[in-house]
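1. sequence and computational prediction follow.
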Amino acid sequence: MTRLFIVEGPPCSGKSSTAKYIGERLSKMGRRVSCVDEGTGEHPADYENSAYVTGGQLASFPPGLREMVRSSGEARVDGYVLSLSKFGGAALQRLLPYKIYDALPWEAEMPVMLDKWERFAEGAEDHTVHVFNCVLLQNPMCETMMRFNFPIEQSLEYIGKIAQAIASLDPAVVYLKDNDIKGSVQAASGGRPGWLESVIKYHEEGAYGRSIGAAGFDGYIACLNERQRRELEILEKLEIKSLVLEDPGKDWAGAYRELGQFIRT
C-alpha cells in the first residue's frame, strides 16, 4: 500500500493544490496523512534553508560559532547539518558558503541529501501516508541539471538512488504535465511579487542556463521546457508507480477524477 505520494511538475502547474487534494482524499478514506508543502519549514525528507559543515571545515570557525554549530546542528555523514533560521548577523554570513542547494559542491551535497532520504524512509510510521511535492524530480533536477549542467544520465542515477531509498514506502508520483509552461507562468507570476525576477536570475546564472545562453523570461521558459522533458523521460525509467496528468489546468475537475481513481488503486 502506498505510503508516499509525491507531486511533480513545472512551476505554476498546481503542485501545492494537488498535494493538498491528495491529502484530503486520503483523509476521507480513513488514512492518517502528513502533507508537507515545499518551503513550509523543516522537511522530513529534504533540506530547506540548511547548511552542511564538515568537521574539518568547522575547525576553522571561531570558537563561539563552532560551539553554536555543534549544539544546534545534527551530526550527519562527516559533519553537521544545521538550520540557517537559527542564525543571524555575522554567524549567518559565515555559514552561507555551506548552504545546501546553493553553495555546496555536488560531491559534498549528494551524500548528505541521500542520507536524509534514507533516514526518512527508515523512520516512516507504518500507518501514515506522506504527501510531498517537488522533492523527487524538481529539486534534484534544479541541482543536477540547472546548477551543475550534468547530463540526464547523471540526474537519473541520483534520482534512481532516491527511488531505491524510498522503495519500502511503495511510492507513487503524480506529474502535472504542462504543454504551455510560458502561459501558466505568465498567469501566475502576477500574484508572486519578486518571484519571477529571482527565478529568471537563478536560471540565467546556472551552468545549464549559461550553456544555452538563457536570457530573460524566454530563456527561463526554455530551461523549464527542457527540464520537464527530462523529468518525464526519467520518470518513465524509474521503477515507481506514476500518473501523468496532461494539462490538468484546462480541466481540474476531470484531472481530479482521474487522480481520485489513481489514489484508490
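-> Perfect, thanks for sending it. Just so you know, these numbers come straight off a predicted model, no measurement behind them.
2. for the rest of this, base every contact and every neighbour count on C-alpha atoms.
-> OK.
3. ok, now which ones touch the residue of the chain most remote from its centre?
-> Relative to the centre of the chain, the most outlying C-alpha is that of P63, 33.9 Å out, by Cα atoms, centre = their mean. Contact analysis of P63 by Cα atoms under 8 Å, 6 or more residues apart in numbering lists nothing.
4. could you measure it against Q154, distance?
-> Noted for P63: a distance of 39 Å to Q154, by Cα to Cα, to the nearest Å.
5. what of G123?
-> As for G123, its distance to Q154 is 28 Å (criterion: Cα to Cα).
6. between those two, who's got more neighbours?
-> The residue with more neighbours, out of G123 and Q154, is Q154; 13 against 9, by other Cα atoms under 10 Å.
7. thought that one was touching T144?
-> Yes - when contacts are counted by Cα atoms under 8 Å, Q154 is listed as touching T144 (7.4 Å).
8. can you tell me the helix or strand for the closest residue to M146 other than its chain neighbours?
-> Leaving out its chain neighbours, the residue that sits closest to M146 by Cα to Cα, 6 or more residues apart in numbering is Y208, at 4.9 Å. If you go by DSSP states H and E, Y208 is part of helix 207-212.
9. ok, structure two:
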Amino acid sequence: MNTKLILVEGIPGSGKTSTAEYISSYLNRKNIANELFKEGNLDHPADYESTACLSKDEFREIQSQLRIDKRLFSNYTTNKEDYYLIEYGKLYHDNKINISDQILNQLAESDVYNLPPAEHSRLVKDKWSSFAKAAATQEQVNIFECCFLQNPLTTMMAYHNTSKDYIIKHVKDLEQIISELNPLLILLEAKNIEEQFDRVKKERSEEWLNFVIDYVTNQSYGQENNLDGYSGLIEFYQNLAELELNIFSKLKMRKILIKDPHSNWEQNYQKINSFLKKAAKVNK
C-alpha cells in the first residue's frame, strides 16, 4: 500500500470513530499492517493528549511540591532545550503514583493546547515532524481520527480565536510535514449540523455535552461572537464546518468528501473502499 497515513476527520458525531475502525478492519482483511489511534489515546504519536508544557522554573516549582518519588515522575517527563513536557494524563492513570489533585490541576492549566497560538503551533508541528520521520521507516499504515483538522480547528477557533488565515497556514504546514507519507484524507460532512447534534446528545452523556458547550461558548471566540448555550454550540460548529470545507478544498493530498455520512453507511463504506483501492492501490 503506497500510503502510511490515513486521516479521518469531521465534527463530533459525524462517524469518525466508526469510519476509522472500519478502515482498520478493511486493511486487516487485506493483510495490510496498520495501527489505529483514536482520539484521547495517551500514546498518540502525533498529537498531545493531556500533556503539560512547563518552563524550567515552572518545572522546578512543581518538583518542589512533589510528595512522591521524583524518579517515578521523571518517567512521564521529557526534557527539551528550554522547556519540559509532562504527560499528566499518564501520571493520573498510574496506580503506583499518588499525585495530588492540586498538582494535576496545575499541570492541566499548562496543557499544550492552552499555550499561546505560536507556541502551541510550534510544539504541534515538532511532534508531527517526529512522527513523520519515524513513520517513514515503518511498514504499517497509521490511521488517525480528529487530530489533523478537528482538534486544531476547535482549539484555534474556540480557545484562541485566531484568524482563519492563521489556521489555514497551520494545517497547510502540517500537510507539508506529512507529505512524504503520501497521506489520505477522508472528511465526513454533516448534512445538517443541528440534526447531527440532536442525535449526538441522545447518544452521549450530559456531562460531555455540557463540557463542549462550555468550551466553545465561554472561550475567546464564543465571547466575542456572543455565543450561548446549545444554540451557541450549533453556531460554532456551523462556522467550524465551513472553515473545515474551505481548508479541505485547499489541500493537495489525496482526499475524499463523504457527504451526509449517516444517510447510508453501507454505500459510504463502498465509496471509501473505492477511494482506498484507487488512491492507495489496494489490491481487490
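-> In hand now; what should we look at? The structure displayed is predicted, hence computed values, not measured ones.
10. can you give me the TM-score here?
-> Here the TM-score for the pair of chains, by TM-score structural alignment, normalised by the length of the first structure, is 0.93; 264 aligned residues with a Cα RMSD of 1.8 Å.
11. that older thread, list the buried residues in the helix holding Y208 of the first structure.
-> 207-210 (16 or more other Cα atoms under 10 Å).
12. before we move on, what about stretch 181-191 of the first structure?
-> By 16+ other Cα under 10 Å, the buried positions in stretch 181-191 of the first structure come out as 181-182, 184-185.
13. ok, these vs A215 of the first structure, which is closest?
-> A215 of the first structure has its nearest neighbour among these in K182, at 14.5 Å by Cα to Cα.
14. list the contacts for the counterpart of the closest one in the second structure?
-> Alignment note (TM-score structural alignment): K182 of the first structure maps to E194 of the second structure. Counting by Cα under 8 Å, 6+ apart, E194 of the second structure touches I234.
15. which element is E194 of the second structure on?
-> For E194 of the second structure, the element it lies in under DSSP H and E is helix 193-203.
16. right, and the helix or strand after that helix?
-> With elements assigned by DSSP H and E, the helix or strand that comes after helix 193-203 of the second structure is helix 206-217.
17. name the helices or strands packed onto that next one?
-> For helix 206-217 of the second structure, the packing partners by 3 or more Cα pairs under 8 Å, 6 or more residues apart in numbering; DSSP states H and E come out as helix 229-250.
18. check contacts around I6 of the second structure.
-> 141-144, 183-186.
19. ok, S13 of the first structure next?
-> Residues near S13 of the first structure by Cα under 8 Å, 6+ apart: 176-178, 181, 184, 249.
20. show me the helices in the first structure, by range?
-> In the first structure, the segments counted as helices under DSSP state H are 15-28, 55-58, 63-72, 89-95, 106-123, 138-141, 152-165, 181-189, 195-205, 207-212, 216-237, 252-264.
21. could you save those as CSV and add columns showing distance to D78 of the first structure?
-> Formatted as CSV, those follow (distance: least, Cα to Cα, whole Å):
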stretch, distance to D78 of the first structure
helix 15-28, 34
helix 55-58, 6
helix 63-72, 13
helix 89-95, 17
helix 106-123, 9
helix 138-141, 22
helix 152-165, 20
helix 181-189, 40
helix 195-205, 29
helix 207-212, 28
helix 216-237, 30
helix 252-264, 39
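22. quick one, which of the ones you listed is nearest to G79 of the first structure?
-> When the helices of the first structure are compared by Cα to Cα, helix 55-58 sits nearest G79 of the first structure, at 4.9 Å.
23. check the fit of that closest one onto the second structure and give the mean distance.
-> Once fitted to the second structure, helix 55-58 of the first structure is off its aligned match by 2.7 Å on average (mean Cα distance after the TM-score superposition for the first structure).
24. residues of that helix that come out buried?
-> L58.
25. excluding residues flanking it in the chain, which one is nearest N28 of the second structure?
-> Distance criterion Cα to Cα, 6+ apart; nearest residue to N28 of the second structure, sequence neighbours excluded, is N34 at 7.4 Å.
26. what about the residue nearest to K20 of the first structure when sequence neighbours are not counted, neighbour count?
-> Leaving aside its chain neighbours, K20 of the first structure sits nearest to C35 (7.1 Å; criterion: Cα to Cα, 6+ apart). If you count neighbours by other Cα under 10 Å, C35 of the first structure ends up with 19.
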